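S.K.: Any chance you can model this:
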Amino acid sequence: MTLALRAMTQLAAWPDLSEARPGCGTGRALRSDRAEILHFHSDHEVDLHLTARAIRRYEDHLRSTGAVRMVPGSRWVTVRLEVDSDIHLLLTLVSVALQSHQAWPVPDDSVPADCNEHRGAALPRTILSGS
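M.R.: So this is what the prediction gives:
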């Protein structure tokens, strides 16, 4: 079982998430009653929808992990699933996303554009971390 499938299986059991068609048309998605939260695009990449406030609050932490790719101006972050600990990171970030979207609409947040799927492939962890 791939890491993405394991993560999808765990998250699909969360009561605040349900499976949906991804707005980008690629892969599988999970959404809350307020917004699309996750797009599973491959066995190793997941796009996660955060609010602008959540991205600002956790930006330093998001940038410091090699498993996360941020695209300037996007409310989506791409999480690269390569090791088991990446699933734990994803679960934590999904919890942050769900809590962030509880306050939707947030005055300084706009409706997000498409996820990061068509904005280029995520770089491998070794390139992101500089090793």
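S.K.: use CA for all of it now, contacts and neighbours both
M.R.: Noted.
S.K.: Validate this expectation: residue 77 resides in a strand.
M.R.: Yes - residue state for residue 77 (DSSP: H, G, I helix; E, B strand; the rest coil) corresponds to a strand.
S.K.: That one and residue 1: what is the separation?
M.R.: Distance, residue 77 to residue 1, by CA to CA, to the nearest Å: 24 Å.
S.K.: Next, the structure of the following sequence, for comparison with the previous one:
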Amino acid sequence: MTLASRALAQLATWPDLSQAVPSCGLGQAVSSAQGEIAHFHSDRDVDLQLTDRAIRRFAKDFKDSGAIRVVPGSQWVTIRLDAASDVDLLLTLVSVALQAQQAWPDPLDRPPAGCNDQRGAGFVKTDLSRI
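M.R.: Model prediction:
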């Protein structure tokens, strides 16, 4: 069992989540009543939708983590699953995402603009000082 399949199996047991077809059409997804939360694109990479406010709130933590990629202007972060601790990080951030969807909805009520899988190649640490 890959780390991604392990994480997806755990998230499928959460009462607020259900498996879904990702809007980007790649891989598998989980959604809440408010919309998509995560896209599993490979055995290693998961895109997670957070609000702009949540991304700003955790920017320093994200910058210090080699497992997280932030794309400026995107409400999605990409988590690279290389170790069991990365799955724990993902599960924690899914909980944050669920809370953020409820507590900090997009004030402009914009539809999320695709996941990070469609935004650039490679897994590079992004300069978070610009967001």
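S.K.: Any idea what the TM-score is?
M.R.: TM-score for the superposed chains, counting by TM-score structural alignment, normalised by the length of structure 1: 0.89, backed by 125 aligned residues with a CA RMSD of 1.5 Å.
S.K.: just to revisit the earlier point, between residue 77 and residue 1 of structure 1, which one's more packed in?
M.R.: Between residue 77 of structure 1 and residue 1, residue 77 has the larger neighbour count (other CA atoms under 10 Å), namely 22 against 6.
S.K.: buried ones in stretch 58-66 of structure 2?
M.R.: Buried residues in stretch 58-66 of structure 2, counting neighbours by 16 or more other CA atoms under 10 Å, are found at 59, 62, 63.
S.K.: and the second one, what element?
M.R.: Pointing back at residue 62 of structure 2 there. Using DSSP states H and E, residue 62 of structure 2 sits in helix 59-64.
S.K.: Leaving out chain neighbours, which residue sits closest to residue 113 of structure 2?
M.R.: Leaving out its chain neighbours, the residue that sits closest to residue 113 of structure 2 by CA to CA, 6 or more residues apart in numbering is residue 74, at 7.1 Å.
S.K.: same question, residue 12 of structure 1
M.R.: Nearest in space to residue 12 of structure 1, with sequence neighbours left out and distances taken as CA to CA, 6+ apart, is residue 18 at 6.1 Å.
S.K.: Aligned against structure 2, show me the partner of that neighbour.
M.R.: With TM-score structural alignment as the criterion, residue 18 of structure 1 lines up with residue 18 in structure 2.
S.K.: could you check the distance from that match over to residue 10 of structure 2?
M.R.: To residue 10 of structure 2, residue 18 of structure 2 is 11 Å away according to CA to CA.
S.K.: So these two - more neighbours on which side?
M.R.: In this view residue 18 of structure 2 and residue 10 are compared by other CA under 10 Å, and residue 18 has more residues nearby, 16 against 12.
S.K.: I'd guessed that one sits against residue 28; true?
M.R.: No - in this structure, residue 18 of structure 2 is not within contact of residue 28 by CA atoms under 8 Å, at 10.9 Å.
S.K.: This completes my enquiry, with thanks.
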